[in-house]
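Q: Fold the following and give me the result.
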Amino acid sequence: MARSLPYATGDVVAVPLRDEGFALGVVARADGKGIALGYFFGQRVDTLDNVAGPFDLEPGNASKICRFGDRGIIKGLWQVVGRVAEWDPEQWPVPTFCRNGEVLVQYDDQTLKIVSELKSSPQGCKDLPEDGLEGSGFVEIKLTRLLEAQNR
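A: Below you'll find the model as predicted:
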């Protein structure tokens, strides 16, 4: 049974980083049962004092796309800080993911359940996001590491 959520698709969330500041993410899909799909961006936001929407984020500029557990949002650790300007879910698709460097995985647009898995080559997986379901804390760690690597 779907539950009432404190967020909606198109919402922009501030993800707390493990060292300091926040990264922004867009909730592109949510199954209403604890799983969401997010596009996350690699620009550090030092404080939320001046963060206000609507936001002009572009899906092609995302540094990370993943399925994630929404516990961070539910518990208020990830704050909803606004919405994407002119939200259109078709502009923020559920991508094909890659599992273990060799399996293409496609999820249903609404339920986020697997609809197909196809064997591929490492080359076929090269530019695709990694498959998996990440906890909100893991997303925080991955984004922190991503931003650290960008600043080196």
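Q: can we go C-alpha only for contacts and neighbour counts from here?
A: Fine.
Q: Was I right to think Leu17 contacts Leu143?
A: Yes: shown here, Leu17 and Leu143 form a contact pair, counting by CA atoms under 8 Å, at 6.9 Å.
Q: who touches both of these two?
A: Applying CA atoms under 8 Å, 6 or more residues apart in numbering, one finds that Leu17 and Leu143 are jointly contacted by Ala23.
Q: Between these two, point out the one with more neighbours.
A: Neighbour comparison, Leu17 and Leu143: the larger count goes to Leu143, with 26 against 21 (by other CA atoms under 10 Å).
Q: One more, please, to line up against the first structure:
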Amino acid sequence: MARVPYKEGDLFAVPLRSEGYGIGIVARAAKYGGTFIFGYFFDRAFPVVPSLAEVESLSVADAIYVTKFANHGLKSGEWPILGAAALFERAKWPMPQFFRKEILYGKAAWLVTYDEDRPGRFINEFRCDPSLAGQFPDDFIDFYGAVEIKLSMMLADGRGSRAISTF
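A: Okay, here's the model as predicted:
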């Protein structure tokens, strides 16, 4: 399998739909590629691609969004990789369980666990109370354009809250 240009702990820039760049970090990625990544996205926007020195102090506390996402933006170079966060420690960037709700009636819900070493690989799921919606990230994979749109909207409307769920 071909190697990919990113690894866990890499910070990267995400082009925002209006102008400027948001920032993300690869928190989980398969060692030898794989299409899906788990990452954190932060509450900061920059008018141009920032340097690694400008963003490497970002922490979990600065994140406004977490998601599993497709790697196309990183693999194609559309999302510039800034470099490895010097103090990245995997344990400090946890991969949570994800929330899935039955769509038709909304009366059933599950907490879903994915493989820490292969973020796209399902491990198990457990039934839970539907009222847990919003307390866990939604269980789906964002394609890179969706990440750009969601992060753009969150930063534009001042969602500096620590909400990690999608909308």
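Q: After superposing, what score do the chains get?
A: For this chain pair, the superposition-based TM-score is 0.90 by TM-score structural alignment, normalised by the length of the first structure; 149 aligned residues with a CA RMSD of 1.6 Å.
Q: The most centrally placed residue in the second structure is in what secondary structure piece?
A: Geometric centre of the second structure, nearest residue: Gly39, 3.0 Å, by CA atoms, centre = their mean. According to DSSP states H and E, Gly39 of the second structure maps onto strand 36-42.
Q: With the first structure overlaid, how far apart is that strand on average?
A: Superposing on the first structure and averaging over aligned pairs (mean CA distance after the TM-score superposition for the first structure), strand 36-42 of the second structure comes out at 0.6 Å.
Q: which part of the first structure lines up with the lengthiest helix in the second structure?
A: As assigned by DSSP state H, the longest helix anywhere in the second structure is helix 144-156. Using TM-score structural alignment, the residues of the first structure aligned to helix 144-156 of the second structure are 136-148.
Q: in the matching stretch, what counts as buried?
A: 136-137, 139-140, 142-144, 146-147 (16 or more other CA atoms under 10 Å).
Q: before we move on, what about stretch 102-118 of the first structure?
A: 102-107, 109, 112.
Q: before we move on, what about stretch 56-67 of the second structure?
A: Buried residues in stretch 56-67 of the second structure (16+ other CA under 10 Å): 56, 58-59, 62-67.
Q: Just those: which are in helices?
A: Among the buried residues of stretch 56-67 of the second structure, no member lies in helices (by DSSP H).
Q: Identify the farthest-apart pair in the buried residues of stretch 136-148 of the first structure.
A: Maximum pairwise distance in these, criterion CA to CA, is 16.6 Å, between Ser136 and Leu147.
Q: Contacts only, for Arg118 of the second structure.
A: 28-30, 34, 36-37.
Q: Report the buried members of the residues you listed.
A: Buried among these (16+ other CA under 10 Å): 28-30, 34, 36-37.
Q: got those residues as JSON lines, with distance to Gln135 of the second structure columns?
A: Shown next, in JSON lines, are those (distance: CA to CA, whole Å):
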{"residue": "Arg28", "distance to Gln135 of the second structure": "20"}
{"residue": "Ala29", "distance to Gln135 of the second structure": "23"}
{"residue": "Ala30", "distance to Gln135 of the second structure": "26"}
{"residue": "Gly34", "distance to Gln135 of the second structure": "27"}
{"residue": "Phe36", "distance to Gln135 of the second structure": "22"}
{"residue": "Ile37", "distance to Gln135 of the second structure": "21"}
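Q: in the second structure, which strand has the most residues?
A: Assignment by DSSP state E gives strand 118-128 as the longest strand of the second structure.
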